[in-house]
Every structure is written in C-alpha cells, then in structure tokens.
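Visitor: Based on what follows, work out the 3D shape:
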Amino acid sequence: MREIVFDTETTGLSFAGGDRLVEIGCVEMVNRVDTGRTFHAYFHPERSMPAEAQAVHGLSDAFLSDKPLFAAGVAALLDFIGDAPLVAHNAGFDFSFLNGELQRCGRDPVCRTRMVDTLQIARTRHPGAKHSLDALCSRYGIDRSHRVLHGALLDAQLLAQVYVELNGGRQIGLGLLAETAPVAIAATTVHAAPTPRPPRVFSVPPAELAAHAAFMARVKEPVWYQGRPGGAAASG
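Guide: Got it, this is the predicted structure:
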C-alpha cells in the first residue's frame, strides 16, 4: 500500500485567520517502507512572517522572497501525492492549510477520509504519555540530533520512522506469504487467498546421509515408532 507522510510549516496557526503555508515536505512509503522518494517545496506566503513563527522554523521574509506561489507548484504536489492516504502528526492542522491553499487556487480539497493522524494513534497506544514528535522519537530511539529547527521534509522523515513504530515496528514487513493483487467484485474489494511461497530444496551429500543412517541404526526403541504396529521393530 502506498502512503504519503507529510508535514507543513506555516506563518501561524489559522489559515482562516489569514495565515499561509510556506513549506511542505512529503515522504513516500510503500507497505510502511520508505522508498526514498520525496517532495519538498517552499512557497511565498504573500504576507509577512511573524517573528514567533520564524523562531519555530527559521523561514524569514528574505528567504521566502524569491520562492514561487503555492499555485505555481500545486500540480507537481498533487502529482506526487496521487490518491494515497496522507499521514501527518496532528493531521487536522496540516490538512486545514493544505486544503485552504488548494481551494484558494481553485483546486478540489483533499478528502479527509484520506487523513491518518499519528497524534491520535500515539494517544491510543500511549495514553498519558507525551505525544510530540520529539517525545515519540525519544520513546522509539529515533535520532533527531540534527533537528535544530522545525523543517517540513526533516519532520516528515522523522515522522515516517515514528509511524512505522506506532504500527508495530519493522517486523510488520516480515510476512511469509506472497502478496496478491486485490480482486474487485462490484463495489467491494476482496483480496485473493495468499499463495504460499514454494519450499526451498536442499541437497544432502551422500557422506552425510550415510553418517545419519549409521547413527540412527544405533538408536534403541525410538519414540517415533511407539504406538505403531510392531513397536520399535517397525520400519518405514
């Protein structure tokens, strides 16, 4: 399954109140494995950057002055995310800015049924604990030493690792059955029965077979013959 883990940086806390999106970072995951494909962009907010917001992410008016408007990069962004579920920490906040910018430039908003909120997952898995991205990185031993300021792509990359841990860790990918494509039946998607992987065949050298037979000949009253006709004398 393809998923996009993403994060945004903004000029403030409320798109409806006049704040704008200035940075977005996206990480592609397939079956909860980071593929290495990312999307990252800065956008000119068409307004000044408040000092308190700049203190969080370090993005100044001077830095953003030559960056494109959101409308100029929206096609590439939408092409990258496709129709995949979108994973974010406190996802309602990021969705409000993403959809606000999309609607502002005449695009359809992203349906909230695609929203996966790692904050809610963390609250369910670890009630009463701290649930910030920093706290979750500490809990799961994820290195965040290079995170001096918030940055959308860096935070999305850290969140991708946290998301894997929140869903059981790396062992979730150690399946023993081959994956099968879903079969569509009317309005319902049904997965075909998994196909077992073919057994591996190992050849045993004749010398080892002879040594094994000699050893077995010395075993008296083996338990695997008990209860069979002839008892320990049975063969085959």
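Visitor: okay, CA-based contacts and neighbour counts for the rest of this
Guide: OK.
Visitor: Count the residues that sit near Met29.
Guide: 20 (other C-alpha atoms under 10 Å).
Visitor: For it, pull up the helix or strand it's in.
Guide: Following DSSP states H and E, one finds Met29 within strand 21-30.
Visitor: what does Arg37 give?
Guide: In this structure, Arg37 is located in strand 33-42 according to DSSP H and E.
Visitor: and the angle from that strand to strand 21-30?
Guide: Orientation of strand 33-42 against strand 21-30 (axes from the mean of the first three to the mean of the last three C-alpha atoms, to 10 degrees) gives an angle of 160 degrees.
Visitor: just checking, next helix/strand downstream of strand 33-42?
Guide: Counting by DSSP H and E, the element after strand 33-42 in chain order, helix or strand, is helix 51-57.
Visitor: how about that next one: buried residues?
Guide: Applying a neighbour-count criterion of 16 or more other C-alpha atoms under 10 Å, one finds 53-54, 57 buried in helix 51-57.
Visitor: and which of these is nearest Ser96?
Guide: Closest approach to Ser96 among the buried residues of helix 51-57 (C-alpha to C-alpha): Ala53, at 17.2 Å.
Visitor: Would you mind measuring from that closest one to Thr8?
Guide: Using C-alpha to C-alpha, to the nearest Å, Ala53 is found at 12 Å from Thr8.
Visitor: same deal with Met216?
Guide: Distance check for Met216 against Thr8: by C-alpha to C-alpha, it reads 68 Å.
Visitor: If you count surrounding residues, which of those two has more?
Guide: Set side by side, Met216 and Thr8 show more neighbours around Thr8, with 26 against 11, by other C-alpha under 10 Å.
Visitor: Which neighbouring elements make contact with the helix or strand where that one lies?
Guide: Element membership of Thr8 [criterion: DSSP H and E] is strand 2-10. Packed against strand 2-10 by the contact rule (3 or more C-alpha pairs under 8 Å, 6 or more residues apart in numbering; DSSP states H and E) you find strand 21-30, strand 86-88, helix 152-166.
Visitor: Let me know which of those is tucked in deepest.
Guide: Mean neighbour count, computed with mean count of other C-alpha atoms under 10 Å, is highest for strand 86-88 among the helices and strands packed on strand 2-10, reaching a mean of 26.
Visitor: Another sequence for comparison is provided below:
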Amino acid sequence: MPTMDEITSSEPGDLFHVIFTTSHIQKDPRGEMEKVRIPGTYTSIGAAKAAAHSCLFDAGYEREWFSKYETNPEVFESLGIRQRAGLAVFATAPDGTTFRVRIHTTPNVNHLTTSYEDGRIPVDLYYVVQANVEYADGQGGELRDINIEGTFKSYDEARDFARGVLLSEEDGISKQSFAQYDEAGPNERDCGYGENVIVHAEMESVRLAEATMKIS
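Guide: Below is the predicted model of the structure:
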C-alpha cells in the first residue's frame, strides 16, 4: 500500500463506493442477518462500475453458482426490484440468498486522492452506514435502504459522527423523538444489534421504520 506521499494531488469532487450486501429474506424477514461490506472506494464512476461488476467473482464466486445474475438496469426494472438506485449487480443463489452490488456516491469532503490506475482510494477508511427498513402491519421487513453517510480516516471520527446522524437540534429531533433508541456506551463497539452497530432506533408511524448506524 502506498504512503500518503505517493498519492497524487489530483482531487476528485466525489467518491464512488461499492456496497456489497447479502441477505436471505425468506429465512430472515427482519433482515437482521443481512451482511454489508464495502470492498472499495473509487475516484470515478467508471472505475467503480468495473469494480462492482467483478465484485462477486473477486470474492470467489463463479457465474455458474447463481440461479440468476443480472447487470442490466432494464432487467432490474422488469423484475420489479425495489431501491434500484446505484444497483450494478443483482444475483440470487439456488438457496434463495440474494446478492446486491450497488454504487453509492458521496462528496469527497476528506479530500482523498489516489495514484492507482484503477482509481481505488488506497488508504484504510471507516464508513458510517445507515440502514433503513420498514415493516407493514407486523409483516416481514422490506428490503433495507443502505446508504453511506460519512467516510473517515479513523474509527473515533466515524464513531463521533455516527452518534449524531439520526439527531437534529435544528429540526427538533432528539433521542426522545424515537419509540426506541439504543446507543453503544463510551467503551462499547455495539449497542446490542451486532458488531460495530453504534445506534439502533425505531419510530412508530403508519409503518414501523428502523434505522441502524453501523461503522464498516
């Protein structure tokens, strides 16, 4: 891995993150066993798309292993896949496991750059990830909406940011605004909902919305 001195000074305005999720909704309707991984961050959409399309194969999977493997946005629409924004790959396994590879764009607020030809940011990053899921009338959860809220160079920076993402003094949103609000203690790395889940909150409405702030 190159040092910061080896990274060029050319600074992109946006960063493009590859988000890889696996879930088995049939066996786990609340999505509690959904796994989220961020294989890499890139300085161009072209580089991120190339990485997204090779993501499953880089992870050791083979094309023949999937009962369905799609990369065409028009096919995504015809299949009725919800939350298609940024979706690059949609695949399913014979046992019902679903694989999604998405590209999520965020401003390059930390002025990250790279000298790698593939556009990959070469430094270790910590991501604050917000996962939202809705439940209707006590039924199974809809597919989670997963977004990267912040990218940081240290765990402590990411943790401090994650603690306040769901709150807004300006809009009058506090911990008391939620039906349930769980937050990891000062020396803890989870709030009881999985490793590195810093905040888990639920709010009552016509549908129950659940938001989880996780550091990946």
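Visitor: tm score of chain vs chain?
Guide: Laid over one another, the chains give 0.23 as their TM-score (TM-score structural alignment, normalised by the length of the second structure), with 86 aligned residues with a C-alpha RMSD of 5.9 Å.
Visitor: Could you verify that Cys79 of the first structure is part of a strand?
Guide: Heads up, residue 79 of the first structure is Asp, not Cys. No. Assigned with DSSP: H, G, I helix; E, B strand; the rest coil, Asp79 of the first structure falls outside any strand and is helix.
Visitor: Could I get the contacting residues of Met29 of the first structure?
Guide: Listed by C-alpha atoms under 8 Å, 6 or more residues apart in numbering, the contact set of Met29 of the first structure reads 2-5, 35, 160.
Visitor: Could you give me the ChimeraX selection string for whichever of those residues are buried?
Guide: Per 16+ other C-alpha under 10 Å, the buried members of those correspond to this ChimeraX selection:
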select :2,3,4,5,160
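Visitor: Can you redo the contacts of Met29 of the first structure as a markdown table, where the extra columns are distance to Leu77 of the first structure?
Guide: As requested, the contacts of Met29 of the first structure are exported to a markdown table (distance: C-alpha to C-alpha, whole Å):
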| residue | distance to Leu77 of the first structure |
| --- | --- |
| Arg2 | 16 |
| Glu3 | 14 |
| Ile4 | 11 |
| Val5 | 13 |
| Thr35 | 17 |
| Ala160 | 18 |
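Visitor: tell me which of the contacts of Met29 of the first structure is nearest to Thr124 of the first structure?
Guide: Nearest to Thr124 of the first structure among these is Ala160, at 18.0 Å by C-alpha to C-alpha.
Visitor: In the second structure, where's the longest helix?
Guide: For the second structure, the helix reaching the highest residue count under DSSP state H is reported as helix 45-58.
Visitor: Would you mind identifying the next helix or strand past that one?
Guide: Next along the chain after helix 45-58 of the second structure, taking DSSP H and E as the criterion, comes strand 68-70.
Visitor: Would you mark the buried spots in that following strand?
Guide: With burial defined by 16+ other C-alpha under 10 Å, the residues of strand 68-70 of the second structure counted as buried are Tyr69.
Visitor: Which other helices and strands does it contact?
Guide: Helices and strands touching strand 68-70 of the second structure, by 3+ C-alpha pairs under 8 Å, 6+ apart, are strand 87-92.
Visitor: just checking, what packs against the strand it packs on?
Guide: helix 45-58, strand 68-70, helix 73-78, strand 98-107.
Visitor: looking at the ones you listed, which is buried most?
Guide: Among those, strand 98-107 has the highest mean neighbour count (mean count of other C-alpha under 10 Å), at a mean of 20.
Visitor: which ones are touching Tyr163 of the first structure?
Guide: Tyr163 of the first structure makes contacts with Thr118, as judged by C-alpha under 8 Å, 6+ apart.
Visitor: Could you check how far Val75 of the second structure is from Pro39 of the second structure?
Guide: Distance, Val75 of the second structure to Pro39 of the second structure, using C-alpha to C-alpha: 25 Å.
Visitor: Repeat that for Ala50 of the second structure.
Guide: Computed as C-alpha to C-alpha, the Ala50 of the second structure to Pro39 of the second structure distance reads 12 Å.
Visitor: Check Val199 of the second structure too.
Guide: Looking at Val199 of the second structure against Pro39 of the second structure, where the rule is C-alpha to C-alpha, the gap reads 23 Å.
Visitor: Which of those two has more residues huddled nearby?
Guide: Neighbours per residue (other C-alpha under 10 Å) separate Val199 of the second structure from Pro39, with Val199 holding more: 27 against 15.
Visitor: what packs against the helix or strand containing the more buried one?
Guide: According to DSSP H and E, Val199 of the second structure maps onto strand 197-203. Under the contact criterion of 3+ C-alpha pairs under 8 Å, 6+ apart, strand 197-203 of the second structure touches helix 155-164, strand 180-183, strand 208-215.
Visitor: Tell me the buried residues in the last one?
Guide: Residues of strand 208-215 of the second structure classed as buried: 208-215 (neighbour count, 16+ other C-alpha under 10 Å).
Visitor: Just send these back as a markdown table, with distance to His17 of the second structure too.
Guide: Formatted as a markdown table, the entries for those read as follows, by distance: C-alpha to C-alpha, whole Å:
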| residue | distance to His17 of the second structure |
| --- | --- |
| Leu208 | 28 |
| Ala209 | 25 |
| Glu210 | 23 |
| Ala211 | 20 |
| Thr212 | 19 |
| Met213 | 17 |
| Lys214 | 16 |
| Ile215 | 14 |
